[in-house]
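Visitor: 3D, please:
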Amino acid sequence: MYRLHIANKNYSSWSLRPWVLMRQLDIPFEERLTPFESDSNWSTFRAFSPSGQVPCLEDGERTVWESLAIVEYLAERHQGIWPADEQARAWARCASSEMHAGFSPLRSLCPMNCGVRVKLHHMPDALAGNLARLDELWQQGLARFGGPFLAGESFTAVDAFFAPVAFRVQSFGLELGAPSMDYVARLLSLPAMQQWYEEALAEPWREAAHEAEVQQNGTIIEDRRPG
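Guide: Just a heads-up that it's a prediction; the model follows:
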């Protein structure tokens, strides 16, 4: 059985991607969660991850790290990771790669923190540009391939790559066009996403650097975590 190494569900957007994909597609795996440390180099992760980062997938003696590489590794072994339709598959790979490599203002100004609701101090132009591109990309996929997911009828890897954005939209009250907001609601209602969210809220850990990231850019108006 696969072993998937992840970090805190409340914070780790990269961990969510393969986790939600494998859960939604019923690919069995053993979860290993290692909380983020307070130092900046996350040295504990080097025990299982060559890069010292998560996620990291173990398949027997084979180790695969980086979320995009994990998804491609799984695609070689399981049906349904990418869309069956060639055009939809090409589009989904492009959109996933764009998310994997881009949207830096969205990542830095609206870090994933599932348990809080935040009012941003202001809307920087760079973030507004990211949201406009996100809205354009999502509506393009939904319209072109007929929904309800980005590349067609089924949840695939491209939806997993944007799943952390759904939590960011929820936490920071971000506004997108109606089709995109409906898509966010659809992602958040998935059983795997609901499981991740509930387990994120129940985590006992608070990591100072991740908490500070939120407070640099906004005011926490609600914290739904216990304690």
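Visitor: can we go C-alpha only for contacts and neighbour counts from here?
Guide: Noted.
Visitor: how about the longest helix along the chain: buried residues?
Guide: Longest among the helix segments of the chain by residue count, using DSSP state H, is helix 125-145. By 16 or more other CA atoms under 10 Å, the buried positions in helix 125-145 come out as 127, 130, 131, 134, 135, 138, 139, 141, 142, 145.
Visitor: From the residues you listed, pick the one nearest residue 51.
Guide: Closest approach between those and residue 51, by CA to CA: residue 130, at 27.6 Å.
Visitor: which one is the closest one nearest to, not counting chain neighbours?
Guide: Take residue 130 and drop its neighbours on the chain: the residue closest to it by CA to CA, 6 or more residues apart in numbering is residue 103, 5.9 Å away.
Visitor: coming back round to it: now, which of the buried residues of helix 125-145 sits nearest residue 79?
Guide: Closest approach between the buried residues of helix 125-145 and residue 79, by CA to CA: residue 145, at 18.9 Å.
Visitor: give me every residue that touches residue 108.
Guide: Residues near residue 108 by CA atoms under 8 Å, 6 or more residues apart in numbering: residue 213.
Visitor: mind checking how far the host helix or strand of it is from the chain centre?
Guide: Using DSSP states H and E, residue 108 sits in helix 104-109. For helix 104-109, the separation from the chain centroid amounts to 13 Å (computed by CA atoms, centre = their mean, to the nearest Å).
Visitor: now swap in stretch 175-190 and tell me
Guide: Relative to the centre of its chain, stretch 175-190 is centred 14 Å away, using CA atoms, centre = their mean.
Visitor: So which bits of it are buried?
Guide: 176, 180, 181, 183, 184, 187, 188.
Visitor: Ignoring the adjacent residues along the chain, who's closest to the residue nearest the centre of the chain?
Guide: Residue closest to the average C-alpha location in the chain (CA atoms, centre = their mean): residue 164, at 2.9 Å. Spatial nearest neighbour of residue 164, chain neighbours left out: residue 13 (5.3 Å); criterion: CA to CA, 6+ apart.
Visitor: Could you also give me the structure for this next sequence, so I can compare it with the first?
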Amino acid sequence: MAEATLTISSKNYSSWALRGWLLCKMAGLSFRETMLPWDDPSVRAELLLLSPSFLVPKLTHRGIEIWDTLAIAEYLAEIRPEATLWPTDPAERAACRSISGEMHSGFSNLRSALPMNLKAHYPGFKVWAGAQADIDRVTTIWRDRLKTSGGPFLFGASPTVADAMYAPVATRFRTYAVTLDPVSSAYCDTILGWAPMTEWIGAAQEEPDELEELDVEF
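Guide: The predicted structure is shown next:
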């Protein structure tokens, strides 16, 4: 029997649901998924970027509810220290927290211009300047971290919270055919070939197309 429940909205469209789900997988937590109905106003607000605060994904474990993705990461790191969701080295752990927090609170232009849509593909997509600045910052983070860690993940041989936080960006770059430098392109390949990601993407492909507002070319 699953020891926890993870409430999510959409596997095709929700980057935050993906992050929470990856963290639970990385922690080795036994959990079942609960999908909120599409007509739930909070789901539409989240997926259309109309709400500043989302209550999904939400992890319920031992009577405790945790609904912010970074809070979920910290909680899982506490109850599953053996999973090393954060690097063990203090300096590396600080760097991991910093770039994870940067993704958690920033890159609004990237989010709005390149919404997550795993089923779609837009070759020749025109990226506007504001979003390009976000893309450049993301790839700078990736190159710096991979140079320091040696890869294939941002902090070395094993994925950390940072990889879970940036994983949805890799899907956006593929969906919108974003031109990347070789190091960033190789990192995207690593993330998209990561077993939990292939499982999630496969499930997203089976999800019905329900939210017409997001199934458009920008």
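Visitor: Could you give the number of residues near the residue nearest to residue 164 of structure 1?
Guide: When neighbours are counted by other CA atoms under 10 Å, residue 13 of structure 1 registers 25.
Visitor: Can you find the partner of it in structure 2?
Guide: By TM-score structural alignment, residue 13 of structure 1 lines up with residue 15 in structure 2.
Visitor: that older thread, so how far is residue 87 of structure 2 from the alignment partner in structure 2 of the residue nearest to residue 130 of structure 1?
Guide: Matched by TM-score structural alignment, residue 103 of structure 1 corresponds to residue 107 in structure 2. Counting by CA to CA, to the nearest Å, the separation of residue 107 of structure 2 from residue 87 of structure 2 is 24 Å.
Visitor: neighbour count winner among those two?
Guide: residue 87 (21 against 17).
Visitor: The residue mapped onto that one from structure 1 and residue 163 of structure 1, how far apart?
Guide: Applying TM-score structural alignment, one finds that residue 87 of structure 2 aligns to residue 83 in structure 1. Counting by CA to CA, the gap from residue 83 of structure 1 to residue 163 of structure 1 is 17 Å.
Visitor: quick one on the thing from earlier: and the residue nearest to the centre of structure 1? What does it align with in structure 2?
Guide: Matched to structure 2 by TM-score structural alignment, residue 164 of structure 1 sits across from residue 168.
Visitor: where do the strands sit along structure 1?
Guide: Using DSSP state E, the strands of structure 1 run over residues 2-6, 29-33, 56-59, 62-65, 116-120, 218-223.
Visitor: Please tell me how far residue 123 of structure 2 sits from residue 175 of structure 2.
Guide: Applying CA to CA, the value for residue 123 of structure 2 to residue 175 of structure 2 is 8 Å.
Visitor: what about these two, which has more around it?
Guide: residue 175 (20 against 11).
Visitor: got the contact list for the closest residue in space to the more buried one that isn't next to it in sequence?
Guide: Counting by CA to CA, 6+ apart, residue 175 of structure 2 lies nearest to residue 121, which is 4.5 Å off, once chain neighbours are set aside. Counting by CA under 8 Å, 6+ apart, residue 121 of structure 2 touches 174, 175, 176, 177.
Visitor: Scan those residues and report the most crowded one.
Guide: Counting neighbours by other CA under 10 Å, residue 176 leads the contacts of residue 121 of structure 2 with 23 neighbours.
Visitor: count of neighbours near the nearest residue to it once chain neighbours are set aside?
Guide: Nearest non-adjacent residue to residue 176 of structure 2, counting by CA to CA, 6+ apart: residue 122, 4.9 Å away. Residue 122 of structure 2: 14 surrounding residues under other CA under 10 Å.
Visitor: In contact with residue 122 of structure 2, which residues?
Guide: 175, 176, 177, 217.
Visitor: Still touching in structure 1? Go through those residues.
Guide: Compared against structure 1 with both residues aligned by TM-score structural alignment, their matches' CA atoms under 8 Å, the contacts of residue 122 of structure 2 retain 175, 176, 177.
Visitor: surely the first one meets residue 125?
Guide: No - under the criterion of CA atoms under 8 Å, residue 175 of structure 2 is not in contact with residue 125, lying 9.3 Å apart.
Visitor: overlap in contacts of those two?
Guide: Here residue 175 of structure 2 and residue 125 have no joint contacts, going by CA under 8 Å, 6+ apart.
Visitor: Kindly confirm whether my reading is correct that residue 96 of structure 1 touches residue 163.
Guide: No - if you go by CA under 8 Å, residue 96 of structure 1 and residue 163 don't touch, sitting 11.0 Å apart.
Visitor: Looking at these two, which is more packed in?
Guide: Between residue 96 of structure 1 and residue 163, counting by other CA under 10 Å, residue 163 is the more crowded of the two (21 against 18).
Visitor: any idea how far that one is from residue 187 of structure 1?
Guide: Counting by CA to CA, the gap from residue 163 of structure 1 to residue 187 of structure 1 is 7 Å.
Visitor: Next: residue 216 of structure 1.
Guide: 27 Å.
Visitor: Helices of structure 1, residue ranges please.
Guide: 13-24, 67-75, 86-101, 104-109, 125-145, 157-172, 178-188, 191-202, 208-217.
Visitor: Quick one: those helices as a markdown table, columns for distance to residue 39 of structure 1 too.
Guide: As requested, those are exported to a markdown table (distance: least, CA to CA, whole Å):
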| stretch | distance to residue 39 of structure 1 |
| --- | --- |
| helix 13-24 | 19 |
| helix 67-75 | 23 |
| helix 86-101 | 25 |
| helix 104-109 | 19 |
| helix 125-145 | 28 |
| helix 157-172 | 24 |
| helix 178-188 | 31 |
| helix 191-202 | 21 |
| helix 208-217 | 9 |
